[in-house]
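Q: Fold the following and give me the result.
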Amino acid sequence: MTVTGIISALVVGLIIGALGRLVLPGRQSIPIWLTILVGIVAAIIGTFIANAMGVGDTAGIDWIEVIIQVALAAVGVSIVAGMYGRRRLG
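A: So this is what the prediction gives:
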């Protein structure tokens, strides 16, 4: 993986993670680095799912792929926020 690829993954992870946090109601008290990590994982898994469904490479913006990625990020942020909050309290 090149430096450009790493930077791209961080930017996409930040955007997808932030969008995942935005669609969740309430406040998630997890650090930004964890949001980025969840976003990167959600982007990678979402891309695989979209490609498996045959909608990963369309003309223009791949809206279905983005929706899948954001939904996965929202689920991931929700799970991580619950685990992170419990770890800090316990």
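
Q: Only C-alpha atoms from now on, for both contacts and neighbour counts.
A: Fine.

Q: so how many other residues sit close to residue 46?
A: 23 (other CA atoms under 10 Å).

Q: residues touching it, list them.
A: 65-66, 68-69, 72 (CA atoms under 8 Å, 6 or more residues apart in numbering).

Q: between those residues, which is nearest residue 13?
A: When the contacts of residue 46 are compared for distance to residue 13 (CA to CA), residue 69 wins out at 9.8 Å.

Q: returning to what we had before: between the contacts of residue 46, which is closest to residue 9?
A: residue 69 (13.2 Å).

Q: who touches that closest one in this structure?
A: 16, 39, 42-43, 45-47.

Q: most surrounded residue in those?
A: That'd be residue 39 among those, by other CA under 10 Å, with 32 neighbours.

Q: here's the other one to compare against:
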Amino acid sequence: MGWLWAIIVGFVLGLIAKAVIPGKQHSPLWLTTIFGMLGAIAGNAIAGAFGVASTRGIDWTRHLFQLIAAIIIVALGDMVYMATLGKRKYGTS
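A: Presented below is the predicted three-dimensional model:
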């Protein structure tokens, strides 16, 4: 069940990150989901470093760290995707 939640959270974080980043991102949905999962992992680690990994109720601070990390990872990951595979697929130079 943990993997299913990781995929769902990664999918949602990746989509929110794509919506927040200005411009068009060319990375496919499966890669965006992986980027979102990495953002969730990085956000949890950062929240743990700040001592807010677990609180009572909804962990808004932890979720904010996850979202910020996902935005950064999706933006950087899309740049790497376009620099490698995207040029051949989209015909840009």
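
Q: Got a TM-score for the pair?
A: After superposition, the two chains reach a TM-score (TM-score structural alignment, normalised by the length of the first structure) of 0.88; 87 aligned residues with a CA RMSD of 1.2 Å.

Q: ok so, going back, of the contacts of residue 46 of the first structure, which are still contacts in the second structure?
A: Contacts conserved in the second structure for the contacts of residue 46 of the first structure, using both residues aligned by TM-score structural alignment, their matches' CA atoms under 8 Å: 65-66, 68-69, 72.

Q: Could you export these to CSV, including columns for distance to residue 10 of the first structure and secondary structure?
A: What follows is these, written out as CSV (distance: CA to CA, whole Å; DSSP: H, G, I helix; E, B strand; the rest coil):
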residue, distance to residue 10 of the first structure, secondary structure
65, 18, helix
66, 16, helix
68, 18, helix
69, 14, helix
72, 17, helix
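
Q: Include distance to residue 24 of the first structure when you put those residues into a markdown table, please.
A: A markdown table is the format used below for those (distance: CA to CA, whole Å):
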| residue | distance to residue 24 of the first structure |
| --- | --- |
| 65 | 19 |
| 66 | 16 |
| 68 | 15 |
| 69 | 14 |
| 72 | 12 |
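
Q: of all the residues you listed, which comes closest to residue 34 of the first structure?
A: residue 72 (14.4 Å).

Q: Please give the number of neighbouring residues around residue 21 of the second structure.
A: 13.

Q: What's it aligned with over in the first structure?
A: Residue 21 of the second structure maps onto residue 24 in the first structure, with residues paired by TM-score structural alignment.

Q: And its match, how close does it get to residue 81 of the first structure?
A: If you measure residue 24 of the first structure against residue 81 of the first structure using CA to CA, to the nearest Å, the figure is 11 Å.

Q: Repeat that for residue 18 of the first structure.
A: Look at residue 18 of the first structure and residue 81 of the first structure: by CA to CA, they are 13 Å apart.
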